[in-house]
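structure for this input, please:
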Amino acid sequence: MRRIIIILFLFVQAFAFAQTKQMSLEDAVYGRYTYLSPKSMSGLQWIDDEHFSFVEDKNIVTESAKTGDQKAVVTLDELNEITGSTFRRVPSHRWISEAKLLFLSSKKHWLIDLNKKEAEYVIELPEKAKNANFSESRQFVAFTQGDDLFITLTDGITKQITNDGGNGIVNGQTVHRNEFGISGGIFNSPKGNFVAFYRKDESMVKDYPLVDFMAREAEYNPVKYPMAGMASHHVTLGIYNIETGKTTFLKTGEPLDHFLTNVAWSPDEKNIYMAELNREQNHMQLNCYNVASGEKVKTLFEESSDTYVEPLYPIQFSKVNPTEFYYLSRHDGWFHVYKYNTDGELVQQITKGEWEVTNMLGFDAKEETLFIEATIDDPLQNNIYKVDVKTGKTERLSTETGVHRGNLSPEATYLIDRWSANEVPGKVDLFSSKGGFERIIFEAENPLEEYQLGENKLVTLKTKDEKYDLHGRLILPVDFDPAKKYPVVVYVYGGPHSQLVTKGWHNQARWWQYYMAAQGYIAFTLDNRGTLNRGRAFETAIHRKLGELETEDQMQGIEYLLSLPYVDTDRIGVHGWSYGGFMTLNLKLKHPDIFKVAVAGGPVVDWSMYEIMYGERYMDMPQENPEGYNNADMSNYVISLDGKLMLIHGVQDETVVMQHSMKFLRECVKQNKQVDFFAYPAHPHNVRGKDRVHLMEKVSQYFFENL
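Predicted coordinates for the structure are as follows:
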């Protein structure tokens, strides 16, 4: 017994000794994305229904889901020899067949025959090519160069699709500032006979002045920035026929400043389906267009809302019945899967309940079972489920608490589950879709194992009206003593499409919060109304009154902090960036008695100076909602400024333009209010790279010196 006690004592001592390393600022900022980021399986993808591949030790390795047998199919040295390249790591790639891999670099695409260890062909793009989009069916690459669209074929022939780029005309690129789920501007057809592309005319949008101060003589580099309530760009969708070389534009009609999104091809390539949203963003039509003529065939269905409609996902056609498709929509207040036919008739709502489907992973071969990611068990988790299409009955496949992402094999026999949890830095599990858990494929080591970290715990509060739960994360200082009093730094974002508190690794904390905990601060974060994965009512509650309910909810978090005996109630600070900068100003200016110190980065000060697509969705136009815009204008609250406030802004910011900070600073000067300001030359909206350490040192020092 004595020996067991001694062994346990030594183990505890060793564990305590191992966890003595303190989080430095470089660890928190640079290390977060490098040496303190958990290792993962690189290049993980399915080859066929039984085999998957991944990159390990500079080799592409295949593994049998059935037996676990592994085989290295190509090494980095072999790849460099085949392609005549000098890759230092295996480049991006995807399987075309069981023996053929497509490798993609920024300017070349190789199709490699693994059996022969040779390239079947290489498609080489021009030096200035961008937005490359490879067609597997026809084996060409569509890309942009400047503001025009081109394709290059396997024989090396390049064809120019558009000739009108420039002077406000942009082809083949993203539009509507990447809102509405848009991530690209090129849409190759399923059989490779056509290329659909966005054409954006922004000639009517005023040039917004940005200046490059790093040139010998400062250079004027204007951008198009359509502000709320002002002229918006016009978008159309062109269809290029590979055989004829002709382009047909869909006749989407007027008004010209509406939004075109969620582009989807019919399997037979005869039609294009697209969500069309009015500028007010409260009415959406899912429309079908004829590819050959560009004529509108029909409107399949419409969605309207008193707040806004936000189509995010293109329709997915059934592989069993080409006259039916699946659609992910918040039609009933929560993201769920619907089946429609091409006449626009609702066949079935497949999933139901007060929870969100966050991703459709796919179906089995007969489309009798649907595999999804969803928040059924908990809005702080993302789990994997299978759904009986006929009955809607759901069964959870992922077994552990955490945030799970699934990857379904082509015939849905197997499922790969990549996940993390508070104390799990990263795991990859293999499941049989019928038999459940098979085995662990990969398990990451804990890169923070040697660090002494503050206790990280979740808290659940209520909104002021007790209608909703609010989820927060509290990190206590290292060597916490409940008999002492500690200052608090609140980190806030609070905007739509965000969720800062989950049950992923370390409850999704930022390492900077651990750094502050190592310096003797409590770190707190709360997700307020308006944030993600809580349903339409929770998210749209902020409509036309940004900053009001979010601030009210954040103050519920403050009430909780003030109730804790170890919180120094005279030393509370707040920091946030972008929407979080807006929220930082809301909290500091509306509650100066609570927040002693604040650092607002890239803050939205006046929503009338923000861009149309995002700003008008949540606030409507300034002329339609003058009271809401006035109440959300942070310069109107400068009179209440007390204590220490710093604004930080990137000089080249194209998202929240510098004008916001300038307006606020000018008002401070007018009212003789002292405020601190720092600008990051050459940086856009976010300060990245080694300069980010400088940024976070400045933020941290501001709290150290003033809080």
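
alpha carbons only for contacts and neighbour counts from here, please
OK.

which strands and helices lie in contact with the helix or strand harbouring residue 669?
Taking DSSP states H and E as the criterion, residue 669 maps to helix 659-670. Here helix 659-670 touches no other helix or strand, going by 3 or more Cα pairs under 8 Å, 6 or more residues apart in numbering; DSSP states H and E.

pull out the buried positions in that helix.
Neighbour counts over helix 659-670 (16 or more other Cα atoms under 10 Å) mark 659-661, 664-665, 667-668 as buried.

name the residues that touch it?
If you take Cα atoms under 8 Å, 6 or more residues apart in numbering as the criterion, helix 659-670 is touched by 602-606, 609, 634-635, 638, 647, 649, 674-675.

at 6 Å what do you get?
605, 635 (Cα atoms under 6 Å, 6 or more residues apart in numbering).

mind giving me the packing neighbours of the helix or strand following that helix?
Tracing the chain past helix 659-670, the next element assigned as helix or strand by DSSP H and E is strand 676-680. The criterion is 3 or more Cα pairs under 6 Å, 6 or more residues apart in numbering; DSSP states H and E, and the helices and strands that strand 676-680 contacts are strand 644-650.

what's the strand it packs on in contact with?
Contact with strand 644-650 is made by 597-602, 675-680, 683-685, as judged by Cα under 6 Å, 6+ apart.

I have a second one here; can you model it like the first so I can compare?
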Amino acid sequence: MAFVKYSQIFMKFSKLLVAFLFATTTAIFAQDKKITLEEIWSGNFVQQRLQSLQSLNNGSEYVVLNYDQANGTTSIDAYSYKTGKQTRTILNSANLEAIKNFQDFSFSKDEKKILLSTEVEPIYRHSSRDIFYVYDTESEKLSKLSDKKIQEASFSPDNSKVAYVYENNIYYLDLATGKETQVTTDGEINSVINGITDWVYEEEFSFVKAFAWNPTGEKIAYMRFDEAGVPEFSMDLFGKDLYPQQEVFKYPKAGESNSKVSLHMYDVAGGNSEEIKLGDYNDFYIPRIKWTNDPMLLSVQVLNRHQNNLDLIFVNAADNSAAVVMNETDKAYIDITDNLTFLSDNSFIWTSEKDGWNHIYHYSEEGKLKNQVTSGNWEVTNYYGYDPKSKKIFYQSTENGSVNRDVYSIRLNGKSKTRLTNQTGTNSADFSADFTFFINAFSNTETPTIYTLRDSKDGKIVREIQNNKKLLEKEQSYQFSPKELSTIEVNGEELNMWMIKPANFDASKKYPLLMYQYSGPGSQSVSNSYFGTNDYWYQLLANEGYIIACVDGRGTGFKGADFKKVTYKELGKYEVEDQIAAAQKLGERAYIDASRMGIWGWSYGGFMSSNAILKGNDTFSMAIAVAPVTSWRFYDSVYTERYMQTPQENASGYDENSPLNHVEKLKGDYLLIHGGGDDNVHVQNTMRMVEELVQANKQFRWAIYPDRNHGIYGGNTRLHLYTMMTNFILEKL
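Model (predicted):
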């Protein structure tokens, strides 16, 4: 009997020992788990984010568009800011007979009617054609706006009408009578556009809707684009049919003819339009129009083609007269924003870099400066709005360092400034309609995004809304390395840098270096924020024994106007010099193998990486360029001329820094990638680069993704792309 007992004890001990060893081995193995490309591009490491929300007028509730996957229906649900609990359902498509679901919505000013978007057909980056319905929240009646796919539907201020654009003409529908009125008649595809922007305005000034009801609904101000003289660009989309489909659209390249833009005022009662004579301008842009708090006074921003002279004009809709209220000039260029805010007395808030840093200013209705609200050697990076009750302005800034962001409030007189966020890192805000609350999104290099509801008076946390602890828990089974923030002194400047080292980093060993950068004017790639998708790819490369680094050189943003605008008229000169010099300085570190340094980038970053391996052929042994600009002569007028003027005025600036003119310097390994359906940076850039490399008898690798746009995505495309780049790095660096 004793033998049996000891045997049982031994068996139990053995089982426990095996279990312990298995658990220990599993734990050790889990800590060594390697990340894969499939995991990255299947969304395994995507941060949980708040759904896009819209504050209701009451300021105590917000609404969210929810999708019921099981039933295929959508609903507009209201939630309490204070509790986060659902308070009511404003609309559920399950209760509608005409439509099963909708993709987007917008409220009328009084929130009694809702425009519902269905059958959305994307056009370019911001534009689409939709089938719209109008839902009345009081009568619960749903009515179809039009059988046609239309653009930019917009309620009149009293909800009685909806204006929209169809085939480049403006219409409005009287919702009570069902009568449709055509406002313009000369719209024609690839010739004349009314009420929406052309391709280059949409891409570079970031708006599509180019008409606006005045506050009383008596007038419609609209822009007209005569693009008959704009050269056409065409590209073949291959699809799966027997013959490719050719897409043709107006695209003004640098130095070529732009659309002729004009401003018009339509009188609803009279049914007639009149062109507004803005002044003696030639070859200009209208990047913004906005009605002031005077219902008959329209503000218009007019920018010269060089984009260094801006007039703020007030148009009196009673007699259509126009007068310049304020003028701003810059030795380089002026950035356009949506920050213009009119107060009850029609004085206005404006942001400007006029003192060398981006700050907030307060002007009288007559355009006289009342006071500079913020000042200092730091940048206002986001303007959130003005609360008339507290007389406070809310904004985001770099007051705690250019890689950090904090949210502040300040009185209109520039006093009582209050920091509303208290954690060092990247803080942003989404305010309720009445500025009672704001939702703070916070992250830093160690913390994925945490969403909290805060009181706008003092920034105190009301409640935590959402965090990403599950993502952190998931990442614990991988050997992820920290993203180390620092600076590096290059060409007389302290440049911001991050670095990711292998998890088992040994300072006595030498590692190959891969640099990433974007480097475009005013951009930022080095910030105190958590991993993005590419950062997980960098972790994969770090696991393979690479050091990855990123340096924001001269020309990037948030360190003052002089730092940003030093690249004016010479894109690709100082930025490339800084990347080469930074690589050389990093190559002096004992743990970096200076003979194995590579660089990669996408879009502007592809332009940079191409130049870096050519001009820095003794520094970089490998480069990858995705969707690169290879000559600014090929890119659009608005973006390019903002920084370069025209090729006719600045030929040397365009050509001396074009990779096309330096191909004979190629020594290292070069991979060139582009999307064949890129309407932004045309595949022409890569085709010309290929031809120059071939004629110089330089060997390289290249790939075209058919029909893919500038983002090169869809299906397995991103996985394929990053697999190709990974294999190239492993083989060549």
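
report the TM-score for the pair.
TM-score of the superposed chains, computed with TM-score structural alignment, normalised by the length of the first structure, equals 0.89; 686 aligned residues with a Cα RMSD of 2.9 Å.

what's the average distance of the helix holding residue 669 of the first structure to the second structure?
Its aligned residues in the second structure lie a mean 2.0 Å from helix 659-670 of the first structure after superposition (mean Cα distance after the TM-score superposition for the first structure).

residues in the second structure aligned with that helix?
Using TM-score structural alignment, the residues of the second structure aligned to helix 659-670 of the first structure are 684-695.

how far does the matching stretch sit from the chain's center?
The chain centre lies 29 Å from the centre of stretch 684-695 of the second structure; the measure is Cα atoms, centre = their mean, to the nearest Å.

same check, this time on stretch 472-492 of the second structure
Computed by Cα atoms, centre = their mean, the chain-centroid distance of stretch 472-492 of the second structure equals 24 Å.

so what's the aligned partner of residue 259 of the second structure in the first structure closest to, chain neighbours aside?
Matched by TM-score structural alignment, residue 259 of the second structure corresponds to residue 233 in the first structure. Excluding the flanking residues, the one nearest residue 233 of the first structure by Cα to Cα, 6 or more residues apart in numbering is residue 202, at 4.4 Å.

now swap in residue 597 of the second structure and tell me
Nearest-residue entry for residue 597 of the second structure: residue 513, 4.7 Å, with adjacent residues in sequence omitted and distances by Cα to Cα, 6+ apart.

confirm that the one you found sits in a strand.
Yes. Counting by DSSP: H, G, I helix; E, B strand; the rest coil, residue 513 of the second structure falls inside a strand.

against residue 163 of the second structure, how distant is it?
Applying Cα to Cα, to the nearest Å, the value for residue 513 of the second structure to residue 163 of the second structure is 56 Å.

likewise residue 726 of the second structure?
Using Cα to Cα, residue 726 of the second structure is found at 50 Å from residue 163 of the second structure.

who has more neighbours out of the two?
More neighbours surround residue 163 than the other of residue 726 of the second structure and residue 163, with 24 against 17 (other Cα atoms under 10 Å).

was I right to think the more buried one contacts residue 154?
Yes. Using Cα atoms under 6 Å, residue 163 of the second structure is in contact with residue 154, at 5.3 Å.

picking that back up, among the buried residues of helix 659-670 of the first structure, which one lies nearest to residue 335 of the first structure?
residue 660 (34.3 Å; Cα to Cα).

okay, the angle between the helix holding residue 669 of the first structure and strand 676-680?
If you take axes from the mean of the first three to the mean of the last three Cα atoms, to 10 degrees, helix 659-670 of the first structure sits at 150 degrees to strand 676-680.

tilt between helix 659-670 of the first structure and strand 644-650?
Using the same axes, to 10 degrees: helix 659-670 of the first structure against strand 644-650 is 150 degrees.

drop anything exposed from the contacts of strand 644-650 of the first structure.
Among the contacts of strand 644-650 of the first structure, those classed as buried by 16+ other Cα under 10 Å are 597-602, 675, 679-680, 683-685.

among those, name the ones in strands.
597-601, 679-680 (DSSP state E).

which one of the residues you listed sits closest to residue 315 of the first structure?
Nearest member of those to residue 315 of the first structure, counting by Cα to Cα, is residue 601, at 37.6 Å.

before we move on, the earlier item: show me what the residue nearest to residue 233 of the first structure lines up with in the second structure.
Using TM-score structural alignment, the equivalent of residue 202 of the first structure in the second structure is residue 227.

how far away is its match from residue 258 of the second structure?
From residue 227 of the second structure across to residue 258 of the second structure, the span is 7 Å (Cα to Cα).

which one's more surrounded, the two?
Between residue 227 of the second structure and residue 258, counted using other Cα under 10 Å, the more crowded position is residue 258 (27 against 23).

secondary structure class for the more buried one?
Here residue 258 of the second structure is coil, with the state taken from three-state DSSP.
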